[in-house]
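1. with the sequence up front, the predicted model follows.
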Amino acid sequence: MTSGYLSSHDLGKAEVECGEDTIEVVFLTESVFQGRIYVVGHSNDGRCVSRDTGRRTTSITVRKDQCGVAITRSVSLFHHC
């Protein structure tokens, strides 16, 4: 992958961890990742970009008060039959 874009075929799963001041998203890809991950609209701000090459796990961590992050709260209810 030289373009740095993930196709739906390569995307494994994403895990989100919300800390007190930060949000971290870890991507587990099906194949080796080469490229960068960034917050849309903030690709030129080094605080909002993560670069990685040659691994199947990559992540980005941003502060909640940077990169245009907006915090919303929601409740999801699941019923098991």
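-> Nice, thanks for sending it over.
2. C-alpha from now on. contacts and neighbour counts both.
-> Fine.
3. in this structure residue 53 contacts residue 32, no?
-> Yes. The pair residue 53 / residue 32 is scored as a contact, 7.5 Å apart, by CA atoms under 8 Å.
4. mind giving me the packing neighbours of the longest strand along the chain?
-> Longest strand of the chain, by residue count under DSSP state E: strand 22-38. Other helices and strands packing on strand 22-38, by 3 or more CA pairs under 8 Å, 6 or more residues apart in numbering; DSSP states H and E, are strand 11-18, strand 49-63.
5. then this one, side by side with the first:
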Amino acid sequence: MPELAEVGDFCPNDTCPNAGKTDEDNIVKYGTTAKGLQRYRCKTCGRTFSENTGTIFYGLVHSRRGDHRDSGTCR
């Protein structure tokens, strides 16, 4: 049974010649984001992406702790 590809195994850029190909050795780790997510860079096209690119979590924004209003009756 073939293994599933993980983020950082292939380039997600549709215009890259190595897009979607694994085992091309074109992806390198490229630091981390401000939120601590691993960043990657494609040596073929130069595009950078994070570990949540292409997932349901990409671009997800959540409120900071304490930013929401309490719906309780105490004031």
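-> It's in. Model, not experiment: these values are computed from the prediction.
6. got a TM-score for the pair?
-> Comparison of the two superposed chains (TM-score structural alignment, normalised by the length of the second structure) gives a TM-score of 0.30, and 46 aligned residues with a CA RMSD of 4.3 Å.
7. return the most buried member of the helices and strands packed on strand 22-38 of the first structure.
-> A comparison of these by mean neighbour count, using mean count of other CA atoms under 10 Å, puts strand 49-63 on top with a mean of 17.
8. packing partners for that strand?
-> Strand 49-63 of the first structure is packed against strand 22-38, with contacts defined by 3+ CA pairs under 8 Å, 6+ apart.
9. I'd say residue 35 of the first structure and residue 52 touch.
-> Yes. Contact between residue 35 of the first structure and residue 52 holds when scored by CA under 8 Å: they sit 5.8 Å apart.
10. SS state for residue 41 of the second structure?
-> strand (DSSP: H, G, I helix; E, B strand; the rest coil).
11. look up how far residue 30 of the second structure lies from the nearest residue to it once chain neighbours are set aside.
-> Leaving aside its chain neighbours, residue 41 of the second structure sits nearest to residue 48 (4.3 Å; criterion: CA to CA, 6 or more residues apart in numbering). Note on residue 48 of the second structure: its distance to residue 30 of the second structure, by CA to CA, to the nearest Å, is 8 Å.
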